[in-house]
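Trainee: A structural model of the following input is requested.
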Amino acid sequence: MMKIQQDIENLYEEMVHMRRHMHMHPELSFKEAETKQYIYEQISDLGLDIRQNVGGNGIVARLDIDDDFKTIALRADFDALPIEDEKDVPYRSTVPGIMHACGHDAHTAMLITTARILAARKEELKVNVVFLFQHAEEMLPGGAQAMIEDGALDGVDYIFGTHVSSLYPTGTLSYTKDFAYAAADAFTITVEGRGGHGAEPHEAVDPVVAGASLIQQLQSIVSRTVDPLKSAVVTTSMFNGGSSFNVIPNSVELRGTIRTFEQSVKDDVLRRMDGIIKGIESSFEVTCKLDYQHGYPALLNNNSQLDHVLHSLEDAAYVKITEENPPSMGGEDFAYYLEKVPGCYFYTGVRNPEKGIDHPHHHPLFDIDEDGLKAGVESLCSIVLNFNDH
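Mentor: The predicted model follows:
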């Protein structure tokens, strides 16, 4: 591991430079034209078999060692978010209203560095490696599924990925067995009534009252339908309608999200939602239209591959702590890869309050302790270098 430690130290300043360059030049999901070109330029001289524009803006780079070897894929995402960067740092985003507020710039810098180390050590490898640089993780339908359909996982036996996290201190690897992320779905319900004067509600069919009742009844789904030993979230986060204090509108719109782990729970939630909507239509004489968007599936880690990650880091230099944590109700399209091949997804800690780095993801002051990049690269390299056909 000392050899890898030296490799990481030698490449650390360049890795920080890459991360900061991408932080200064963020691009939104499905619009990552300059970022994908930058990534290509950083790996084009490593002797990899590189495919560009995979499933859109994705890049697939293969390090082929032996046809008889298994193949491991490592993934990083590289899109940014529509958030104004409010940090006072030299590498602050130069693009108004857009920033890397989730750490995807760090993921990409770590994977490029990992590719450089492993390409230089190809004679030591007992496994082929595929480096997946994925676009559009932040916006549905995401980039993972399109990349898979375009052959990103062809010939891949296992896949691994990591996400930097401001929840955990630098030097910490956090993991979750079994389900790590929930299925993240979205819904829009349009309630159609008949508008009228606010002083004469009896002459109208009020969609506001119907919508308010609908929101209340949706809250009964989790408390009265879902097994209390299982998890689900039904959140109505938007209620739009009306234009004047004394006018009953023709319609209102409700938007929200549903989060579940198990398909059977998701089916129960949808069944109850449909029943509640029909009841509202009957009770209030309105018409409801449900637009349901199935988001990323639940992310289910393969515990055997997770054990391999932990075992490979027993003598780590930068990963000082490994700790198990509960699942998140957030969504992550890495789940699509895990539906196809076994693997796992884990967190790399980048929190450091002493440096003022403790803001949550998707916050305008989000930043990372760049020392945490070392642990991320160490994890990815160790997964490959310590691989055996397990």
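Trainee: Please make it C-alpha for all contacts and neighbour counts, starting now.
Mentor: OK.
Trainee: Return the list of helices and strands in contact with the host helix or strand of residue 184.
Mentor: Using DSSP states H and E, residue 184 sits within strand 183-192. When contacts are defined as 3 or more C-alpha pairs under 8 Å, 6 or more residues apart in numbering; DSSP states H and E, strand 183-192 packs onto helix 207-218, strand 251-260, strand 287-296.
Trainee: tell me the secondary structure for the residue nearest to the spatial centre of the chain?
Mentor: In the chain, the residue lying closest to the centroid (C-alpha atoms, centre = their mean) is residue 332, at 3.2 Å. Assigned with DSSP: H, G, I helix; E, B strand; the rest coil, residue 332 falls in the coil class.
Trainee: Throw the helices and strands packed on strand 183-192 into JSON lines and include distance to residue 230, thanks.
Mentor: What follows is the helices and strands packed on strand 183-192, written out as JSON lines (distance: least, C-alpha to C-alpha, whole Å):
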{"stretch": "helix 207-218", "distance to residue 230": "18"}
{"stretch": "strand 251-260", "distance to residue 230": "9"}
{"stretch": "strand 287-296", "distance to residue 230": "19"}
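Trainee: what's the most buried one of the ones you listed?
Mentor: Mean neighbour count (mean count of other C-alpha atoms under 10 Å) peaks for strand 251-260 among the helices and strands packed on strand 183-192, with a mean of 21.
Trainee: where's the closest residue to residue 309 other than its chain neighbours relative to residue 239, distance?
Mentor: Once flanking residues are discounted, residue 309 sits nearest to residue 383: 5.7 Å by C-alpha to C-alpha, 6 or more residues apart in numbering. Going from residue 383 to residue 239 by C-alpha to C-alpha, to the nearest Å gives 47 Å.
Trainee: please give me the structure for this one as well, since I'd like to look at both together:
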Amino acid sequence: MLNPMEASVISVGKIESGTTYNIIPDSAKIIGTIRTLSPGAVSIIQHQIVQLTDGICSGFGAKSTVEFIVGTPPLVNDPRETEFVESIIRTTFGDEVFELADPIMGSEDFSYYLQEKPGAFIYVGMRGEKSKYPHHHPKFDIDEDVFPEAIQLFIELIKHYK
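Mentor: Here you go, the predicted model:
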């Protein structure tokens, strides 16, 4: 139902059912997340989850309830703002410092800002030994040594923003 080139992920994070190994439970609960790079894909996946759940349960004489708690929307950078940030980074720090990241399936609150105003989410200082683990990893350690360059970057962005 989705374009196979469009990234989407359904992750089951928790399954709850029963109390012991030899008693058949009367209910089960599956909890997870849907991550996509477009809001339209979320709707398609939600519809399919309901259809599949109803079909499987109907085939076994069971009933189902599906509840979706809407979380953080996909973060989509504005192309014009991204080009602006890229030009400032390249001008200020050189071409070798800039790296355009591939889309990721993470969840980021900044996406709410981008629903209101065009902008660009950027990572700062993610190459050093201290920050070899990704954000939200239990061993992530922010590299304070990049703060001066990060401050310089934000000053340059403000100075040149139109």
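Trainee: circling back to that earlier point, which residue in the second structure lines up with the residue nearest to residue 309 of the first structure?
Mentor: Residue 383 of the first structure maps onto residue 157 in the second structure when the alignment is built from TM-score structural alignment.
Trainee: One more: residue 337 of the first structure?
Mentor: Per TM-score structural alignment, residue 337 of the first structure is aligned with residue 113.
Trainee: now residue 359 of the first structure
Mentor: Match for residue 359 of the first structure (TM-score structural alignment): residue 133.
Trainee: Tell me who's in contact with the residue nearest to that match when sequence neighbours are not counted.
Mentor: Counting by C-alpha to C-alpha, 6+ apart, residue 140 is the residue found nearest to residue 133 of the second structure once chain neighbours are left out, at 5.0 Å. Contacts for residue 140 of the second structure (C-alpha atoms under 8 Å, 6 or more residues apart in numbering) come out as 130, 131, 132, 133, 134.
Trainee: Just the buried ones from these?
Mentor: Among the contacts of residue 140 of the second structure, those scoring as buried are 131, 133 (criterion: 16 or more other C-alpha atoms under 10 Å).
Trainee: how much space between the equivalent of residue 293 of the first structure over in the second structure and residue 35 of the second structure?
Mentor: Aligned by TM-score structural alignment, residue 293 of the first structure pairs with residue 69 of the second structure. Distance, residue 69 of the second structure to residue 35 of the second structure, by C-alpha to C-alpha: 13 Å.
Trainee: would you list every one of the helices in the second structure?
Mentor: Along the second structure, the stretches classed as helices by DSSP state H are 39-59, 79-93, 110-116, 147-160.
Trainee: Let me have those in CSV, adding mean neighbour count and distance to residue 2 of the second structure as columns.
Mentor: Listed next are the helices of the second structure as CSV, based on neighbours: other C-alpha atoms under 10 Å; distance: least, C-alpha to C-alpha, whole Å:
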stretch, mean neighbour count, distance to residue 2 of the second structure
helix 39-59, 14, 7
helix 79-93, 16, 24
helix 110-116, 15, 22
helix 147-160, 13, 37
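Trainee: Quick check: residue 227 of the first structure vs residue 236 of the first structure, distance?
Mentor: Per C-alpha to C-alpha, residue 227 of the first structure is found 21 Å from residue 236 of the first structure.
Trainee: neighbour count winner among the two?
Mentor: Between residue 227 of the first structure and residue 236, residue 236 has the larger neighbour count (other C-alpha atoms under 10 Å), namely 20 against 12.
Trainee: Can you tell me what residue 53 of the second structure aligns to in the first structure?
Mentor: Per TM-score structural alignment, residue 53 of the second structure is aligned with residue 277.
Trainee: List the contacts of that match.
Mentor: 214, 288.
Trainee: Compute the distance between whichever residue in the first structure pairs up with residue 11 of the second structure and residue 273 of the first structure, please.
Mentor: Superposed on the first structure with TM-score structural alignment, residue 11 of the second structure falls opposite residue 235. Using C-alpha to C-alpha, residue 235 of the first structure is found at 12 Å from residue 273 of the first structure.
Trainee: shared neighbours of those two, which are they?
Mentor: Residues touching both residue 235 of the first structure and residue 273 (C-alpha under 8 Å, 6+ apart): none.
Trainee: The residue nearest to the centre of the first structure contacts residue 300, correct?
Mentor: No. Proximity of residue 332 of the first structure to residue 300 does not meet the contact threshold set by C-alpha atoms under 8 Å, at 10.7 Å.
Trainee: Overlap in contacts, those two.
Mentor: Joint contacts of residue 332 of the first structure and residue 300 (C-alpha under 8 Å, 6+ apart) are residue 181.
Trainee: ok, back up a step: any chance of the helices of the second structure in CSV, plus distance to residue 104 of the second structure?
Mentor: Supplementary listing: the helices of the second structure in CSV, determined by distance: least, C-alpha to C-alpha, whole Å:
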stretch, distance to residue 104 of the second structure
helix 39-59, 15
helix 79-93, 16
helix 110-116, 13
helix 147-160, 22
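Trainee: Compare those and give me the one nearest residue 122 of the second structure.
Mentor: With C-alpha to C-alpha as the measure, helix 79-93 is the member of these nearest residue 122 of the second structure (8.5 Å).
Trainee: what helices or strands is that closest one leaning on?
Mentor: helix 147-160.
Trainee: So which residues make contact with the helix it packs on?
Mentor: By C-alpha under 8 Å, 6+ apart, the list of residues contacting helix 147-160 of the second structure reads 85, 88, 89, 92, 124, 125.
Trainee: closest to residue 98 of the second structure among these?
Mentor: Within the contacts of helix 147-160 of the second structure, proximity to residue 98 of the second structure (C-alpha to C-alpha) peaks at residue 89, which comes in at 6.5 Å.
Trainee: ok now do the equivalent of the closest one over in the first structure, which residues does it touch?
Mentor: Under the alignment (TM-score structural alignment), residue 89 of the second structure maps onto residue 313 of the first structure. When contacts are counted by C-alpha under 8 Å, 6+ apart, residue 313 of the first structure touches 319, 379, 382.
Trainee: Distance check, the first one against residue 251 of the first structure.
Mentor: Right, the one you point to is residue 319 of the first structure. Separation of residue 319 of the first structure from residue 251 of the first structure (C-alpha to C-alpha): 55 Å.
Trainee: Next: residue 212 of the first structure.
Mentor: According to C-alpha to C-alpha, residue 212 of the first structure stands 12 Å off from residue 251 of the first structure.
Trainee: What of residue 132 of the first structure?
Mentor: Distance from residue 132 of the first structure to residue 251 of the first structure, by C-alpha to C-alpha: 45 Å.
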